[in-house]
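Student: build the 3D model from these lines:
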Amino acid sequence: MAVVYIALGSNLNEPAEQLNTAVKAIAALPHTSVEKVSSYYGSKPMGPQDQPDYVNAVLQIQTELSPPALLDELQRIENEQGRVRLRRWGERTLDLDILLYDNLKMQSERLTIPHYDMQNREFVIVPLAEIAPERILPDGKTVAELMQNFIHHQMTVIAPSRS
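Tutor: Here you go, the predicted structure:
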């Protein structure tokens, strides 16, 4: 079983409920179990500011699904929850991104692991640090080390961790 971290984000149609539904859908995937769920955090949009604030979280799962198969399942869940891509970094009902998959490094047309820009996103690193601060990344840094860049983050806890 691979240990995988997935970022969740939503800013449309009851965002916290969108994340709750996604967590349940991921837990129902074959050969997959949800191990930890971070707190839900409110954050400002990364892209255009003329959209609602986001709710973000990170999950730790264990799965036997390969990275491409997991990506397919996550995109299916996004679509089932009404995901529409109107503009880059724009509003969405649900966004699911594979951050880390064991210690795998891979790059394909569809998928880059570790996530290509996770280290620069407070809405990823803060919830990841909550559930896996000692996690060593493929480059040798720990999540706790990355968290040092976000000590003064502007996010608020909307719902506490359920782990």
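
Student: going by C-alpha atoms from here, please, whenever you check contacts or count neighbours.
Tutor: Noted.

Student: just to be sure, residue 35 is in a helix?
Tutor: No: using DSSP: H, G, I helix; E, B strand; the rest coil, the assignment for residue 35 is strand, not a helix.

Student: how about the contacts made by it?
Tutor: Contact analysis of residue 35 by Cα atoms under 8 Å, 6 or more residues apart in numbering lists 59-62, 163.

Student: run this one through as well so I can compare:
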Amino acid sequence: MAGRPDLYAVALGSNRRHGRHGAPERVVAAAIAAMADAGLTILAVSPTLTTPPIGPSIRRFANAAALIETALPPAALLARLKTIERDFGRRRGQRWGARVIDLDIILWSGGLWASPTLSIPHRAFCTRDFVLFPLERIAPDWIDPLGNRSIRQLAARLRRRRPVDRPATRP
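Tutor: Have a look, this model is predicted:
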């Protein structure tokens, strides 16, 4: 018997073309379809943003967020998302380097989760505009269980702190 479904916020990012899906924006859309094909219920998807890279990559990223529902516990969902990444040709490489697809669990309706391979909430999500701005479009009232602030509040704080020389396309 399956457990009750939980809600998860998943961040998606791509900055490499894919042989079948094309440009990064289309890779993000295909990854959302792959999540649905993998048995995850897609409840909402943000618009896709184009953002500058962090770290050594020089290619701009296509970023989005999705709210999904599944009875899978966090570790099993992570394994399913990593399978999708591998199916898209994702290989482990340089941190923050170019990637065909990145799928990260950001938040979980169960609150906090910690294991050697997964921390929920995602450790750096509240400092990343490319995560917060898409998430704000689909889950503005979701409360960060660590900081006790809504996604809307976290995004507003980030907008106030954002350096002028790092523009991002906002939805």
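
Student: ok, back up a step: now structure 2: which of the contacts of residue 35 of structure 1 match?
Tutor: Contacts conserved in structure 2 for the contacts of residue 35 of structure 1, counting by both residues aligned by TM-score structural alignment, their matches' Cα atoms under 8 Å: 59-62.

Student: if we can go back for a sec, just the contacts of residue 35 of structure 1: which are in strands?
Tutor: 59-62 (DSSP state E).

Student: so which of those residues wins on neighbours?
Tutor: The residue in these with the most neighbours, by other Cα atoms under 10 Å, is residue 59 (25 neighbours).

Student: aligned to it, what sits in structure 2?
Tutor: In the superposition onto structure 2, residue 59 of structure 1 corresponds to residue 66 when matched by TM-score structural alignment.

Student: is it correct that that match is in contact with residue 45?
Tutor: Yes: in this structure, residue 66 of structure 2 is within contact of residue 45 by Cα atoms under 8 Å, at 4.4 Å.

Student: shared neighbours of the two, anything?
Tutor: Contacts common to residue 66 of structure 2 and residue 45, judged by Cα under 8 Å, 6+ apart, are residue 138.

Student: structure 2: helices as residue ranges?
Tutor: 24-37, 74-87, 129-138, 151-161 (DSSP state H).

Student: save the ones in strands among the contacts of residue 35 of structure 1 as TSV, and put in distance to residue 17 of structure 1 too.
Tutor: Formatted as TSV, those follow (distance: Cα to Cα, whole Å):
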residue	distance to residue 17 of structure 1
59	15
60	19
61	19
62	23
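
Student: tell me the one of those residues nearest residue 97 of structure 1?
Tutor: Distances from residue 97 of structure 1 to these, taken as Cα to Cα, are shortest for residue 59 (10.3 Å).

Student: I figured the closest one hits residue 6, correct?
Tutor: Yes: between residue 59 of structure 1 and residue 6 there is a contact under Cα under 8 Å: 5.2 Å.

Student: what's the closest non-adjacent residue to the residue mapped onto residue 154 of structure 2 from structure 1?
Tutor: Matched by TM-score structural alignment, residue 154 of structure 2 corresponds to residue 146 in structure 1. Among residues not flanking residue 146 of structure 1 along the chain, residue 119 sits closest, at 6.5 Å (Cα to Cα, 6 or more residues apart in numbering).

Student: could you do residue 112 of structure 2 as well?
Tutor: residue 120 (5.3 Å).

Student: what's the counterpart of residue 83 of structure 1 in structure 2?
Tutor: In structure 2, residue 83 of structure 1 lines up with residue 90, judged by TM-score structural alignment.

Student: residue 70 of structure 1 now?
Tutor: By TM-score structural alignment, residue 70 of structure 1 lines up with residue 77.

Student: one more: residue 102 of structure 1?
Tutor: Under TM-score structural alignment, residue 102 of structure 1 pairs with residue 109 in structure 2.
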